[in-house]
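S.K.: Any chance you can model this:
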Amino acid sequence: MSELVSQHQRGISLQRINAMVLRYWYLLMSSWPRLLELVYWPALQIITWGFLQNYISQASGFFAKAGGTLIGAVILWDILFRGQLGFSISFLEEMWARNLGNLMMSPLKPIEFLLSLMIMSLIRLAIGVIPMTLLALFFFGFNFYAIGLPLIAFFCNLIFTSWSVGVFASGLVLRNGLGAESIVWTLMFAVMPLACIYYPVEVLPAWLQAVAWTLPPTYVFEGMRSLLIDHVFRADLMVWALVINAILFAASFATFLALLQSAKRNGSLLSSGE
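M.R.: Below you'll find the model as predicted:
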């Protein structure tokens, strides 16, 4: 019996992951302001930027050629940003409730905790982005899903990046307490200028271009422009993005575990205040 228990503890428990996902799901469904916020900001963004594209296209033929590049960039950026935020918000819920110490003393493993946050990130992302894409279709005639199979590559690379940033930011908050909470809200915006969301890499200075190409989202947004403007899917860009994402994800997970051990040694799990 003890051997069976030991084997069970060594493996990843789907039941524990499911329990954590249900916890965050019930928390989300019990608060209509939380649900409203998930839909409100993406909807506001797509409407604002969509009308801006319409205005600019009246004076320039570029956006007619670009085929909704600006709207597509807004949606993909929201996937990147909301994916990270959906992960981090669920983590912060535990910090705000002073419950993280209890979870870490339970049979729940760090990998199971992180997996549950990733699943909840996808759920929160779907609630916000799907209405956003429908608004883009209704108001501006841009069918985001018409991108087809390349959309899978775009989405996977962006969500992997968002999780990497979310895991890293969560580790920093775990170690330093809620005084470092602002990192969760601002870290992704530090990536924004170099990810070349609304403009090609070529507009950056030469030395910044080298930095931009170290970021997986840069490959995704370049790939989107290539697809919508030149109608060419750059599979090579997606492969490079996936390779960099694998390195970033492994590094962020290792960093989280190191910061978790540091927090345990310093007792900050039970005193995670400001």
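
S.K.: Please count neighbours and contacts with C-alpha atoms only from this point.
M.R.: OK.

S.K.: show me where the stretch 51-200 of the chain has helices.
M.R.: 62-66, 69-96, 100-105, 110-140, 150-176, 182-191 (DSSP state H, counting those that start in this stretch).

S.K.: Identify whichever of those helices lies nearest to Asp236.
M.R.: helix 150-176 (11.1 Å; Cα to Cα).

S.K.: how big is the angle separating the closest one from helix 69-96?
M.R.: Interaxial angle of helix 150-176 relative to helix 69-96 (axes from the mean of the first three to the mean of the last three Cα atoms, to 10 degrees): 30 degrees.

S.K.: For helix 150-176, name the packing helices and strands.
M.R.: Using 3 or more Cα pairs under 8 Å, 6 or more residues apart in numbering; DSSP states H and E as the contact test, the elements touching helix 150-176 are helix 69-96, helix 182-191, helix 216-230, helix 235-266.

S.K.: Compute the number of surrounding residues for Ser31.
M.R.: 10 (other Cα atoms under 10 Å).

S.K.: Could you check how far it is from Asn99?
M.R.: 19 Å (Cα to Cα, to the nearest Å).

S.K.: how about the helices and strands packed on helix 150-176 in CSV, adding distance to Phe155 and mean neighbour count?
M.R.: Putting the helices and strands packed on helix 150-176 into CSV (distance: least, Cα to Cα, whole Å; neighbours: other Cα atoms under 10 Å) gives the following:
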stretch, distance to Phe155, mean neighbour count
helix 69-96, 7, 23
helix 182-191, 16, 15
helix 216-230, 9, 23
helix 235-266, 10, 17
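
S.K.: could those be laid out in JSON lines, adding distance to Leu36?
M.R.: Shown next, in JSON lines, are these (distance: least, Cα to Cα, whole Å):
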{"stretch": "helix 69-96", "distance to Leu36": "14"}
{"stretch": "helix 182-191", "distance to Leu36": "18"}
{"stretch": "helix 216-230", "distance to Leu36": "27"}
{"stretch": "helix 235-266", "distance to Leu36": "30"}
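
S.K.: To compare with the earlier structure, here is another sequence to fold:
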Amino acid sequence: MTTDRTIDRPRPSSFSPRRIGALVLRYVYILRGSWPRMIELAYWPLVQLVIWGFLSNFLREESTWVAQAAGVLVSAVLLWDVFFRGQIGFSVSFMEEMYSRNLANLFVTPLRPLEFVASLVSISLLRVSFGALPAVLLAIPMFDVSLFELGLPLFAFFANLMIMSWALGLFTISLLMRAGLGAESFAWFIIFLLAPVACVYYPVTTLPDWLQVVAWSMPMVYVFEGMRHVLFEGSFRVDLFLGACALNVVYFGLGTMTFLWSFRVARDKGQLLQIGE
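M.R.: Next up is the predicted model:
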């Protein structure tokens, strides 16, 4: 004779900074224990800085206009790398859990999905800070270009780029949760897919009229247009800043809802146990 029993599982407490901190500490240990990961963080920012920096030096000798624009090109490279590293740092931290088939182990604990997202955001910020800072500092003695000369607008640009990178990361890990590691290449090519219309190195007016509509739907375009306006005109465009903020709210909200939906479906179908395959 069997008796059905209802087991009352303890409900997790309210939003816990301790659980977020514990997960961030786990990712820090992963980084610290792998020297190739540590080198990779700073490798690409430095390579891009050197390539574009020397190209800027060459163009500076050929044109008076480019002499004014050379610092803009280097600044654009550095800010673009912030965006790129933010998205990759977010997505790769999630993929490391998939590689180790650890998602099921994480979510049998009281860890909540939004706490997991908060930990990915935190480690992404740490990875960007560690990876981009050497390139930013090296640009000062090598090319006489300092991002810090942007002043307070730099923090506005940085924040908007990071939020957009996290929104893209949320869409990426939602796809990975539904499709598995077969979709991991999406985490890499999505950035390069957006690069032509992100207007990193040229103004939006360079694009065809129909493509400009697409470009203005992305927050990073407002950031790079605002950066050029600060460097060329010496003024901060509040309208561009507010446009980037508004779009980031929309994209990050949609990304969060997409992730929560994908997580619920994966949990209900038992896919968290096989998601690493």
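
S.K.: Superposing both, give me the TM-score.
M.R.: After superposition, the two chains reach a TM-score of 0.95 (TM-score structural alignment, normalised by the length of structure 1), with 268 aligned residues with a Cα RMSD of 1.1 Å.

S.K.: hmm, back to that, nearest to Phe256 of structure 1, of the helices of the stretch 51-200 of structure 1?
M.R.: When these are ranked by proximity to Phe256 of structure 1 (Cα to Cα), helix 150-176 comes first, at 4.6 Å.

S.K.: Report how many residues lie close to whatever residue of structure 2 lines up with Leu204 of structure 1.
M.R.: Using TM-score structural alignment as the criterion, Leu204 of structure 1 maps onto Leu207 of structure 2. Leu207 of structure 2: 16 surrounding residues under other Cα under 10 Å.

S.K.: How much space separates Arg234 of structure 1 from Gly223 of structure 1?
M.R.: 6 Å.

S.K.: What's the match for Trp41 of structure 1 in structure 2?
M.R.: Match for Trp41 of structure 1 (TM-score structural alignment): Trp44.

S.K.: okay if I get the helices of the stretch 51-200 of structure 1 as TSV plus distance to Phe253 of structure 1?
M.R.: What follows is the helices of the stretch 51-200 of structure 1, written out as TSV (distance: least, Cα to Cα, whole Å):
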stretch	distance to Phe253 of structure 1
helix 62-66	38
helix 69-96	14
helix 100-105	16
helix 110-140	9
helix 150-176	7
helix 182-191	16
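
S.K.: who wins for proximity to Trp49 of structure 1 among those helices?
M.R.: helix 69-96 (6.7 Å).

S.K.: After superposing, tell me the mean distance of that closest one to structure 2.
M.R.: Between helix 69-96 of structure 1 and the aligned residues of structure 2, the post-superposition mean distance stands at 0.6 Å (mean Cα distance after the TM-score superposition for structure 1).

S.K.: What residues in structure 2 pair up with that helix?
M.R.: Under TM-score structural alignment, the match for helix 69-96 of structure 1 is residues 72-99.

S.K.: Figure out which of the helices of the stretch 51-200 of structure 1 is closest to Arg16 of structure 1.
M.R.: Taking the helices of the stretch 51-200 of structure 1 one by one with Cα to Cα, helix 110-140 is closest: 7.1 Å.

S.K.: The equivalent of Leu114 of structure 2 over in structure 1: neighbour count?
M.R.: Aligned against structure 1 by TM-score structural alignment, Leu114 of structure 2 finds its counterpart in Ile111. Here the count is done by other Cα under 10 Å, and Ile111 of structure 1 has 14 residues near it.

S.K.: so who does Ile111 of structure 1 touch?
M.R.: Contact partners of Ile111 of structure 1, counting by Cα atoms under 8 Å, 6 or more residues apart in numbering, are Ile12.

S.K.: Please apply the same query to the one 10 residues further on.
M.R.: By Cα under 8 Å, 6+ apart, the residues touching Ser121 of structure 1 are Arg82, Gly83, Gln84, Leu85, Gly86, Phe87, Ser90.

S.K.: Check Ile47 of structure 1 too.
M.R.: Ile47 of structure 1 touches Leu135, Ala136, Phe139, counting by Cα under 8 Å, 6+ apart.

S.K.: Trace the second one over to structure 2, please.
M.R.: By that I understand Ala136 of structure 1. By TM-score structural alignment, Ala136 of structure 1 lines up with Ala139.

S.K.: how far away is its match from Arg228 of structure 2?
M.R.: In terms of Cα to Cα, Ala139 of structure 2 sits 18 Å off from Arg228 of structure 2.

S.K.: Correct me if wrong: Phe113 of structure 1 contacts Asn18.
M.R.: No - if you go by Cα atoms under 8 Å, Phe113 of structure 1 and Asn18 don't touch, sitting 10.1 Å apart.

S.K.: between the two, which one's more packed in?
M.R.: Phe113 (17 against 14).

S.K.: residues contacting the residue nearest to that one when sequence neighbours are not counted?
M.R.: Leaving aside its chain neighbours, Phe113 of structure 1 sits nearest to Ile17 (6.8 Å; criterion: Cα to Cα, 6 or more residues apart in numbering). Listed by Cα under 8 Å, 6+ apart, the contact set of Ile17 of structure 1 reads Glu112, Phe113, Leu115, Ser116.

S.K.: again with Ser116 of structure 1
M.R.: By Cα under 8 Å, 6+ apart, the neighbours of Ser116 of structure 1 are Ile17, Asn18, Met20, Val21.

S.K.: Make sure the last one is actually in contact with Leu117.
M.R.: Meaning Val21 of structure 1. Yes - assessed by Cα under 8 Å, Val21 of structure 1 is found in contact with Leu117 at 7.3 Å.

S.K.: Which one of those two is surrounded by more residues?
M.R.: Per other Cα under 10 Å, whichever of Val21 of structure 1 and Leu117 has more neighbours is Leu117, with 25 against 22.

S.K.: if I look at the more buried one, how far off is Phe91 of structure 1?
M.R.: For Leu117 of structure 1, the distance to Phe91 of structure 1 - Cα to Cα - is 7 Å.

S.K.: now do Met104 of structure 1
M.R.: 13 Å.

S.K.: can you check Ala73 of structure 1 too?
M.R.: Relative to Phe91 of structure 1, and taking Cα to Cα, Ala73 of structure 1 is found at 27 Å.
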